[in-house]
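Chemist: Sequence isn't available, so here's the structure alone:
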């Protein structure tokens, strides 16, 4: 897949800015709090979360606490959901319904993924088109819903399978939001963009 120089340059710029954030956990907590206080999240019943890697907005702590019921009242109010995570098989993302962090193990690059013996259990499988929300990572975004990922197209292929009612919600640090990012025909725009200081309908 040919990548435009402009998109590559924007990806590098946003990735550098994101990597330089020193207090990612505290800023991530602000982003998560803004997300879960929103009407779309409050009304959702089935949510596909990503588990953060490297410099992404931190989500694993929230998913873990949601599963164990250990959230403080301010973060736990009205947020009990069916949770799932994506994991990579060949060149595509599959979905796994998550009930416990004990179902996971480190995979490639240290990314948490379902234990192989659990992946074919019908109880752990949910169709992508039945989710209310897909919480989406990325490297750069714009207020119009544009998104730049890591260039492999994993999330674009996943989002192409979502239902009409499913909302794609991006989590980002403010420094990742640019005026405009280039979009290709296969790119799937975000419905909402959440940062530490804003909630944007795209």
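Modeler: Okay, I see it. Fair warning: this is a prediction, and the values are worked out from it, not measured in the lab.
Chemist: going forward, measure contacts between C-alpha atoms and count neighbours the same way
Modeler: Will do.
Chemist: The longest helix belonging to the chain - contacts with which helices or strands?
Modeler: Determined from DSSP state H, the single longest helix within the chain is helix 5-19. Where contact means 3 or more CA pairs under 8 Å, 6 or more residues apart in numbering; DSSP states H and E, helix 5-19 is packed against strand 140-141.
Chemist: helices or strands next to the strand ranked longest in the chain in the packing?
Modeler: Longest strand in the chain, counting residues (DSSP state E): strand 82-89. Here strand 82-89 touches strand 46-48, strand 92-97, strand 112-114, going by 3+ CA pairs under 8 Å, 6+ apart.
Chemist: Buried ones in it, by neighbour count?
Modeler: Buried residues in strand 82-89, counted by 16 or more other CA atoms under 10 Å: 83, 84, 85, 86, 87.
Chemist: What are the boundaries of the strands in the protein?
Modeler: All strands of the chain, identified by DSSP E, fall at 46-48, 82-89, 92-97, 104-106, 112-114, 133-136, 140-141, 147-148, 167-171, 192-195, 198-201.
Chemist: can I get those strands in JSON lines with distance to residue 21?
Modeler: Formatted as JSON lines, the strands of the chain follow (distance: least, CA to CA, whole Å):
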{"stretch": "strand 46-48", "distance to residue 21": "26"}
{"stretch": "strand 82-89", "distance to residue 21": "25"}
{"stretch": "strand 92-97", "distance to residue 21": "28"}
{"stretch": "strand 104-106", "distance to residue 21": "25"}
{"stretch": "strand 112-114", "distance to residue 21": "23"}
{"stretch": "strand 133-136", "distance to residue 21": "19"}
{"stretch": "strand 140-141", "distance to residue 21": "15"}
{"stretch": "strand 147-148", "distance to residue 21": "19"}
{"stretch": "strand 167-171", "distance to residue 21": "15"}
{"stretch": "strand 192-195", "distance to residue 21": "13"}
{"stretch": "strand 198-201", "distance to residue 21": "17"}
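Chemist: A further structure is provided below for comparison with the first:
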């Protein structure tokens, strides 16, 4: 399927989830992430701030875990059409922007490029790690500017059923996909099912 078709199908699927389903599936995704990845103090994790009301995977348990384990947390912010990273702590106040996304104040990129993990939002990923986002290309550009060894982890409610047919040279693949039932690896690591 082409990205435009996949986007339409998975937007509808996402919007059909109830708030209870979003929370329940998000909890399973978080548990799978924690059981798969070895997190250590002072690692740098870039993690999006979700809007659960819009059917996104709830990343608040991730943030709580990172803060409790003294992992440095960075969040995205779009400034002048570019995704930048801002470091936050448990105490950082978050303000809702015009899209309903909570974000920290400040428009200055932190300059960090050597992230250990990047928790990546998406609508869909296929079985090869080809991600379908919302079509703006923010993350592909971001990925191209940071340390290539950063582990890119997509989180999704849905398993990879359809192959993305129109992958471009600018698309950056995920290293892992975490769903409520499995952790899929697109590198040299083994995938695990938690069904």
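Modeler: Yep, that arrived. What you see is a predicted model, and the numbers here were worked out from it, not measured in a lab.
Chemist: What is the resulting TM-score of the chain superposition?
Modeler: The TM-score (TM-score structural alignment, normalised by the length of the second structure) is 0.84; 181 aligned residues with a CA RMSD of 2.1 Å.
Chemist: who wins for proximity to residue 124 of the first structure among the helices and strands packed on strand 82-89 of the first structure?
Modeler: Across those, residue 124 of the first structure has its closest neighbour in strand 92-97 (4.5 Å, CA to CA).
Chemist: Give the other helices and strands that the longest helix belonging to the second structure contacts.
Modeler: When the second structure is parsed with DSSP H, its longest helix is helix 19-36. Under the contact definition 3+ CA pairs under 8 Å, 6+ apart, helix 19-36 of the second structure sits against helix 60-68, strand 176-178, strand 182-185.
Chemist: The same query, at a cut-off of 10 Å, please.
Modeler: helix 60-68, strand 151-155, strand 176-178, strand 182-185, strand 192-193 (3 or more CA pairs under 10 Å, 6 or more residues apart in numbering; DSSP states H and E).
Chemist: The second one aligns to what range in the first structure?
Modeler: Per TM-score structural alignment, the counterpart of strand 151-155 of the second structure in the first structure is residues 167-171.
Chemist: Just give the closest residue to the residue most central in space within the first structure, not the sequence neighbours.
Modeler: What sits nearest the mean C-alpha location of the first structure, by CA atoms, centre = their mean, is residue 136, with 2.7 Å. Excluding its sequence neighbours, the residue lying closest to residue 136 of the first structure (CA to CA, 6 or more residues apart in numbering) is residue 170, at 4.6 Å.
Chemist: Wait, that neighbour touches residue 155, no?
Modeler: No. Assessed by CA atoms under 10 Å, residue 170 of the first structure is found out of contact with residue 155, at 11.3 Å.
Chemist: Common neighbours of these two, please.
Modeler: Residues touching both residue 170 of the first structure and residue 155 (CA atoms under 10 Å, 6 or more residues apart in numbering): 136, 137, 138.
Chemist: now, of the helices and strands packed on helix 19-36 of the second structure, which is deepest in the fold?
Modeler: Across those, the average number of neighbours (mean count of other CA atoms under 10 Å) peaks for strand 176-178, which reaches a mean of 27.
Chemist: In the first structure, point out the residues matching that strand.
Modeler: Using TM-score structural alignment, strand 176-178 of the second structure pairs with 192-194 in the first structure.
Chemist: What's the average distance for that stretch when superposed on the second structure?
Modeler: Comparison of stretch 192-194 of the first structure with the second structure after fitting gives an average deviation of 0.4 Å (mean CA distance after the TM-score superposition for the first structure).
Chemist: Which residues does that stretch contact?
Modeler: Here stretch 192-194 of the first structure makes contact (CA under 10 Å, 6+ apart) with 30-32, 34-35, 40, 135-136, 141-147, 167-174, 177, 199-202.
Chemist: Please repeat the previous calculation with a cut-off of 6 Å.
Modeler: 169, 170, 171, 200, 201, 202 (CA atoms under 6 Å, 6 or more residues apart in numbering).
Chemist: now, which of those sits nearest residue 7 of the first structure?
Modeler: Nearest to residue 7 of the first structure out of those is residue 170 (CA to CA; 18.0 Å).
Chemist: Please name the nearest non-neighbouring residue to residue 33 of the first structure.
Modeler: Nearest non-adjacent residue to residue 33 of the first structure, counting by CA to CA, 6+ apart: residue 75, 6.6 Å away.
Chemist: same deal with residue 100 of the second structure?
Modeler: Using CA to CA, 6+ apart, the nearest residue to residue 100 of the second structure is residue 51, at 7.6 Å.
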